[in-house]
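S.K.: Give me a model of this one.
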Amino acid sequence: MSLYISPPFYGLASVDSKSLQFLAAARFCATELKVVHCRKNSDSPTGVIPSFVDGSEQITDFVEFVEHLRRQHSDIQLDSELSDKDKVLLEGFDALIKVGLLPALEQLFWIDDFNFSSLASRMIAKTTAWPYYFFYLNTKRAEARKIVERTGKKPEQLELDAIKTLNLLSAKLGNSKYFNGTRPSSLDALIFGYLAPLFKLPMANDRVQLQLKALPNLAVFLESISSIYCPVADEGLGAVKEYKNLVIEVEKAKKRVEKEKMEKRMREREKEQQESSNSTNIAVFIAFSLTATVLFGLHTGIIQIPKVIQDDDDE
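M.R.: Predicted coordinates for the structure are as follows:
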């Protein structure tokens, strides 16, 4: 049995959310398989990453992979303690995240210019074979734009949706170690795959990331799965140096983000002041025009003020 996934990247067992979901689910039930890191789709027998291959059986869909693991008669069976109702929650939460969180993640990682230049492009350059790198980068960004455009929402609205979704996930997790109790399930693998890159990777435009890190139960949940089930091997001093350089570039981009936000606030303030000034000028102009019109009418006789004649009472 083999699992074909994207390569690791600075603290992540895989750079790809779907690959993380497959890997976590397999590790939860201690499935013995060979993990193959693919730098291009053609490295996988199916031409798709991630992929699970067991003889003639090939699986590229996460829900199908979960069903496969549930059927295995191993010592640790995935979702063995879950009721049918709990198992249905997997697809429900997947739909929730795809609507409330995924568009924001696509916007942040692939469309936001600051995150794209400082993080995403470097991430793909390190984990994708050349020259396939260029094709994948353009394809990924185009797919992200389609996902975001279908929502019809601005980046600020997507961020608010993402923050609300994170709060819902935090409320669902509560004080539990995992989303369905004390043992990790397919739902944990699903959520881990979506959230781990947002939690682990340094980002210049990091509003949603800050919200995730401010939710302590989700932070502990992600750190627990990363360290226990999806640890990353020590890549040596060279990798440490590369990561430091990445952080430096992200920090530079973060300063540019703050500068742009400040300039935007100044432009908005100037616009408000200009609109207020224009409103005042218009009011003054209208008052002046009315006064001038009345005075002109009085001077030319167009406007006449009738005299009031009082009759003297005879004594």
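
S.K.: contacts and neighbour counts: CA atoms only from here.
M.R.: Will do.

S.K.: Skipping adjacent residues, who's closest to residue 75 in space?
M.R.: Leaving out its chain neighbours, the residue that sits closest to residue 75 by Cα to Cα, 6 or more residues apart in numbering is residue 29, at 8.0 Å.

S.K.: roughly how far apart are the one you found and residue 68?
M.R.: 12 Å (Cα to Cα, to the nearest Å).

S.K.: I'd like the structure of this one too, to check against the first:
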Amino acid sequence: MSMELYVWQADFDLLSIDFKCLQFLAACKFCALPVTIIHSAKPSSSPTGEFPYFKVIDNRGQISEQITEFPKFVEFLRKCAFQLVLDSDLTELQKAEVEAYQCLLKKTLYPAMAHIMWKDDANYSTVTHKWFSSVMSFPRNFVYLERKRNKEINYVKAVNLTDINIIKHAMRTITNLSNKLGDKKYFFGDKPTSIDALIFGYLGPLLKLPVPSDRLQIHLLACSNLVRFVESILSIYLVIPEEQRKMAQLDKKEWLARKVEAQKDAHNKKKIIKDKKEVKAAAENSSMREVVIFGIGAIILSVAFAVHTGILVFDDDMAPQKNHPWHTVTTAAWRKYPNPSNGNVIGMDVLSQKIDNNVLKSERILQSHFSVPGWAAKLTGFSGTQYSHEYTEIDPNSKYMSLLTRNLNGSSFMHINEKLTYVPHPSDPEKTILKQEASVDVSLPAFTDTCEKAFLHTYSTNAVKGRKGMEWVIDIIKKEYTELTNLFETEVAEISDKVMNAFRHN
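M.R.: Purely as a prediction, here's the structure:
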């Protein structure tokens, strides 16, 4: 007897790009199943026309069993009489809980994966379409992509939720999974089971794929224990061969370059040309009156940027304290936009994100919009849209988070830098200390002191607004956690009771 498992090819530091394939692969590795893994780009070999596809071939060369669904594959592995049996240490109640999670994640995370990979136009054109077109031969690739995308879009529509609500439900589920995992290595202890394979399959692509619309990815990155969970399985059980890893590293640079290039074109190309023309036109008129107006326009720009960056507390005398634990405050910092205290921030895009020595490093572009008088926009080149670069490092082990923010446009005559650091209170773990530093450098003779003082004054006076904004986000997080926990416990209990009743009747 022999066994074969057909999956999509490896890429993006994953042994397969498809989340269902990753679930099958993880389950195989957890129980050391003696199966031949075949990476393929021809799903027509499967009876369903999709991967994964698992088959058992008997001694006569005949196919004795075919499996394409994960629950049936788990059932098969539990019955196998090999050296290691999947879920052998689980109680009947825990096995019922696994089935409950299978139903729940199919209801919440599956629609999100279908939306991210197949319905979202930016993600589909940047990642999905390009990847499948490159690994499959013509014209099979176009036929498959058209059929697959229509199928997944119809599935998302059948859920009968808006795109925003699909992502929100997935975010809540990820938060609940993070709370359930806690400090454990795996969800049921120190030994991986089918529930770990199930959850890993969903989270792996969410963490690794370079999708432009990455709100769910950013939320996952904020759950450091789930990131550690995924990276641990990748490094122990689903290790990519060294040669493939080197090729993937080269490809990763190309994917990142494509993403960065697209973002730069979208945000800066037209704006840069317009800014240069307007700044040049303003510079040609050297009258004192226009120089004075230009200086006033610079003050308006500095104040506008201060409003944008002033959402957090600023205090010259001592580091402000937040009456919440470090992990709560840092989660709120990731999700601080949008909030009622600052509606100027209208967009965020991730340039890069990686895990380096267990430290999350991320770069984002923040887009804000302010109302600016027409004469100031004409003379300064500032149309009311402000772009800022944010660099973040989060070390969950030492509980340290830092954010560095600087302005991008308007830098020809003004540089603004802000640094935030979050650390736990040394004597009270229920509190967090925030240290905030800001500097402004104005390149306008005779107006330097005026502009810098105006910026720092506005920055300081936004302290109350900053506290309200953070507290609002923290309240939302607590409310989401409470609501989701109650809903989650209710659904798991109901499904567990149904499964246990089924066991009793059988």
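
S.K.: Can you give me the TM-score here?
M.R.: The TM-score (TM-score structural alignment, normalised by the length of structure 1) is 0.78; 269 aligned residues with a Cα RMSD of 2.6 Å.

S.K.: hang on, the earlier thing: burial measure for the aligned partner of the residue nearest to residue 75 of structure 1 in structure 2, as a count.
M.R.: The alignment partner of residue 29 of structure 1 in structure 2, by TM-score structural alignment, is residue 31. The local packing of residue 31 of structure 2 (other Cα atoms under 10 Å) involves 21 other residues.

S.K.: try residue 272 of structure 2
M.R.: Around residue 272 of structure 2 there are 13 residues (other Cα under 10 Å).

S.K.: So it belongs to a strand, correct?
M.R.: No: for residue 272 of structure 2, which was evaluated using DSSP: H, G, I helix; E, B strand; the rest coil, the result is helix, with no strand membership.

S.K.: and it, how far is that from residue 415 of structure 2?
M.R.: Residue 272 of structure 2 is 17 Å from residue 415 of structure 2, by Cα to Cα.

S.K.: same question, residue 330 of structure 2
M.R.: Distance from residue 330 of structure 2 to residue 415 of structure 2, by Cα to Cα: 26 Å.

S.K.: So which of those two has more stuff around it?
M.R.: With neighbours defined as other Cα under 10 Å, residue 330 of structure 2 and residue 415 compare such that residue 330 has more, 23 against 17.

S.K.: these two touch, right, that one and residue 420?
M.R.: No: the criterion here is Cα atoms under 8 Å, and residue 330 of structure 2 misses it with residue 420 at 11.0 Å.

S.K.: Tell me where the stretch 401-506 of structure 2 has strands.
M.R.: 414-424, 432-442 (DSSP state E, counting those that start in this stretch).

S.K.: Distance to residue 394 of structure 2 added to these, as TSV?
M.R.: Shown next, in TSV, are those (distance: least, Cα to Cα, whole Å):
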stretch	distance to residue 394 of structure 2
strand 414-424	9
strand 432-442	14
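
S.K.: With residue 86 of structure 2 as the reference, name the closest of those.
M.R.: Nearest of the strands of the stretch 401-506 of structure 2 to residue 86 of structure 2, taken as Cα to Cα: strand 414-424 at 40.5 Å.

S.K.: Taking strand 432-442 as reference, get the angle to the closest one.
M.R.: Strand 414-424 of structure 2 runs at 170 degrees relative to strand 432-442, counting by axes from the mean of the first three to the mean of the last three Cα atoms, to 10 degrees.

S.K.: In structure 1, what range does strand 414-424 of structure 2 match?
M.R.: On the basis of TM-score structural alignment, strand 414-424 of structure 2 is assigned to no residues in structure 1.

S.K.: Return the set of buried residues in that strand.
M.R.: 414-424 (16 or more other Cα atoms under 10 Å).

S.K.: Map residue 147 of structure 1 onto structure 2.
M.R.: Using TM-score structural alignment, the partner of residue 147 of structure 1 in structure 2 is residue 155.

S.K.: does that match really touch residue 111, like I thought?
M.R.: Yes: Residue 155 of structure 2 is within contact range of residue 111, at 7.4 Å (criterion: Cα under 8 Å).

S.K.: Neighbour count for those two, which is higher?
M.R.: residue 111 (24 against 15).

S.K.: and the alignment partner in structure 1 of that one, what is it in contact with?
M.R.: Taking TM-score structural alignment, the alignment pairs residue 111 of structure 2 with residue 103 from structure 1. Neighbouring residues of residue 103 of structure 1 by Cα atoms under 8 Å, 6 or more residues apart in numbering: 144, 147-148, 151, 158.
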